[in-house]
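Visitor: the following comprises the amino acid sequence and a computationally predicted model.
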Amino acid sequence: MTIAVIDYGSGNLRSAAKALERVAAERGVPQEIVVTADAEIVRRADRLVLPGVGAFGACSDALAALPGLREVLEQRVRKDGVPFLGICVGMQVMAGVGHEHGDFLGLDWVHGAVVPLAPADPDLVVPQMGWNTLAVGEAHPVLDGLDGQDVYFAHSYVMVPADPADVLATVDYGGAQTAAVGSGNWIGVQFHPEKSQAAGLRLLGNFVTWTP
């Protein structure tokens, strides 16, 4: 079994890969963790992880610049049902459009937009940097045990899905802000599991054993 951590020049890939290796070993699930930009390796992988940091447009463009990768993602995730995890901007590019320094098209797996984080409390700064408490809505296997847990955020933009049913978890940051989205075999989280200590490792462990 192989987990492909997709390398499109954005994100702390080694930290994510090391965390996945650790939880796979702890859960007794033999997995090969491969960091790759090769669409053919992604095509053969059993699970896919898309990390991301930086601006939506730069990440979306970098993803599109890798030969064949978007087509492979569509095939493997949307048609073949391979488990998929998007992290931070890797979650945001699942949206239809991002409005960060312009208008940029995403994968459109989640109908909706990525917009500036605008907390109602003027004392809250943007970006949100640091720990916040998850409120998990409807139960989801990847989020099992995460309700009420603190996880680590670093973002200035937030996804607003058109369908509220796509929102799996929120945090309170001057109002409810999207923290996790998902449907079927894919899930995305705005926070960084690899920086979220025990809670983040639990999420990654849930992912490597998830059978949608």
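Guide: Looks like it came in fine. Residues are numbered from 1 along each chain as shown.
Visitor: going forward, measure contacts and count neighbours with C-alpha atoms only.
Guide: OK.
Visitor: for the closest residue in space to residue 136 that isn't next to it in sequence, grab the count of nearby residues.
Guide: Take residue 136 and drop its neighbours on the chain: the residue closest to it by CA to CA, 6 or more residues apart in numbering is residue 169, 4.2 Å away. Using other CA atoms under 10 Å, residue 169 is surrounded by 24 other residues.
Visitor: endpoints of stretch 172-189, how far apart?
Guide: This stretch, stretch 172-189, spans 15 Å end to end (CA to CA, to the nearest Å).
Visitor: got another one to weigh against that:
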Amino acid sequence: MKLSIIDYGAGNIKSIQFAFQRLGIKAQLTNSPEELINSDKIIFPGVGEASSAMQKLQSTGLDQLIPNLKQPVLGICLGMQLMCHKTTEGNTNALGIFDVDVIKFSNSDLKVPQVGWNAIHSLKGDLFNGISEGEFMYLVHSYYVPKYVEAIALSNYGNDYTVALQHQNFYGVQFHPEKSGRAGEQLLENFIKLKV
């Protein structure tokens, strides 16, 4: 099985690569369209600011490639947000895979960014096989996806919001599975086992 992590200069991709290594799975780092098209599974990571990350995707043509991929693709953190229609961070048009906008936490009682462990619930689908309702995952973010019809997991920070999405072969998680202990490893294992 060929697993690729998209390397576009936005994110701590080594930690994701090491997480798969711990599972005995080799993941290559690449921004080559040919390598990505010929991969069995793809991780789309992201840490940082949305508009500069989108510019990096556009400069390499990956903004055109990613929405047309046919194999399972997992967006993580900013990667998930960039799979949405638009984000208010930098008023950025994103990839449009998920027809929902990303907005900033605005409740003045909340500390922003949200940093740390938070429980996830309303889990749906094979990505969450073996993961319990109320399991804790590690999150670091100031922007979020509201509750949405294609949500496959929710969390609560002031109000319920989406922490995982699925549309056809595309999956996204707001939390960092590579930093979320055994439950995060289980999710990565589940992603590897997905069939399209």
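Guide: Alright, I've got the coordinates. Computed from a prediction, not measured in an experiment: that's the story for all the values here.
Visitor: any idea what the TM-score comes out to?
Guide: The TM-score (TM-score structural alignment, normalised by the length of the second structure) is 0.93; 195 aligned residues with a CA RMSD of 1.5 Å.
Visitor: does the counterpart of the residue nearest to residue 136 of the first structure in the second structure count as helix, strand or coil?
Guide: Under the alignment (TM-score structural alignment), residue 169 of the first structure maps onto residue 153 of the second structure. Following DSSP: H, G, I helix; E, B strand; the rest coil, residue 153 of the second structure is assigned to strand.
Visitor: correct me, but residue 153 of the second structure touches residue 121?
Guide: Yes - counting by CA atoms under 8 Å, residue 153 of the second structure touches residue 121, with 5.7 Å between them.
Visitor: number of residues surrounding the counterpart of residue 64 of the first structure in the second structure?
Guide: Alignment note (TM-score structural alignment): residue 64 of the first structure maps to residue 58 of the second structure. By other CA under 10 Å, 13 other residues sit near residue 58 of the second structure.
Visitor: can you show me the strands along the second structure?
Guide: Assignment of strands within the second structure using DSSP state E yields the ranges 3-6, 27-30, 41-44, 73-76, 84-87, 92-93, 98-104, 114-121, 136-141, 143-144, 151-156, 160-167, 170-173.
Visitor: helices and strands around the longest helix along the first structure, which ones?
Guide: Longest helix in the first structure by number of residues, with DSSP state H as the criterion: helix 13-26. Secondary-structure packing of helix 13-26 of the first structure (3 or more CA pairs under 8 Å, 6 or more residues apart in numbering; DSSP states H and E): strand 2-6, strand 32-36, helix 197-208.
Visitor: how about 10 Å then?
Guide: Packed against helix 13-26 of the first structure by the contact rule (3 or more CA pairs under 10 Å, 6 or more residues apart in numbering; DSSP states H and E) you find strand 2-6, strand 32-36, strand 47-50, helix 197-208.
Visitor: touching, the residue nearest to residue 136 of the first structure and residue 189? I think so.
Guide: Yes - taking contacts as CA atoms under 10 Å, residue 169 of the first structure lies within contact range of residue 189: 8.7 Å.
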